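**Student:** kindly return the folded structure for what I paste below:
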Amino acid sequence: PSRITAVSSKKQRELAQAIKRARFLALLPYAVK
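**Tutor:** Prediction:
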């Protein structure tokens, strides 16, 4: 719930995309090898 995290749904969506992007970038080096 946003009440617990104190983050609006819009911010939560941005956060999710940022995490997804970070995870993708973190996996890139392994994919290259």
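**Student:** use CA for all of it now, contacts and neighbours both
**Tutor:** Will do.
**Student:** report the central residue of this protein.
**Tutor:** Geometric centre of the chain, nearest residue: I19, 1.6 Å, by Cα atoms, centre = their mean.
**Student:** another for comparison:
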Amino acid sequence: FCHLRVAQGMVARCAIILSRFGVASINCAARR
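**Tutor:** Sure, this is the predicted structure:
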């Protein structure tokens, strides 16, 4: 279960990062 909790934490952090810099990443992809 510990590994599952860690995985959930990573997903949560990734979700926050994507929500914050998602627009920037999309713009970079569009430029490419």
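**Student:** what's the TM-score here?
**Tutor:** For this chain pair, the superposition-based TM-score is 0.58 by TM-score structural alignment, normalised by the length of the second structure; 23 aligned residues with a Cα RMSD of 1.1 Å.
**Student:** picking up where we left off before, ok, the residue nearest to the centre of the first structure - contacts?
**Tutor:** By Cα atoms under 8 Å, 6 or more residues apart in numbering, I19 of the first structure lies in contact with nothing.
**Student:** in which helix or strand would I find it?
**Tutor:** Assigned by DSSP states H and E, I19 of the first structure belongs to helix 9-32.
**Student:** what's the burial count for the residue mapped onto P29 of the first structure from the second structure?
**Tutor:** By TM-score structural alignment, P29 of the first structure lines up with S19 in the second structure. When neighbours are counted by other Cα atoms under 10 Å, S19 of the second structure registers 11.
**Student:** again with G22 of the second structure
**Tutor:** A count of nearby residues for G22 of the second structure, using other Cα under 10 Å, gives 13.
**Student:** so it, which of the three states?
**Tutor:** Three-state assignment for G22 of the second structure (DSSP: H, G, I helix; E, B strand; the rest coil): helix.
**Student:** against C14 of the second structure, how distant is it?
**Tutor:** 10 Å (Cα to Cα, to the nearest Å).
**Student:** one more: N27 of the second structure?
**Tutor:** Per Cα to Cα, N27 of the second structure is found 18 Å from C14 of the second structure.
**Student:** what of Q8 of the second structure?
**Tutor:** From Q8 of the second structure across to C14 of the second structure, the span is 10 Å (Cα to Cα).
**Student:** perfect, that will be all.
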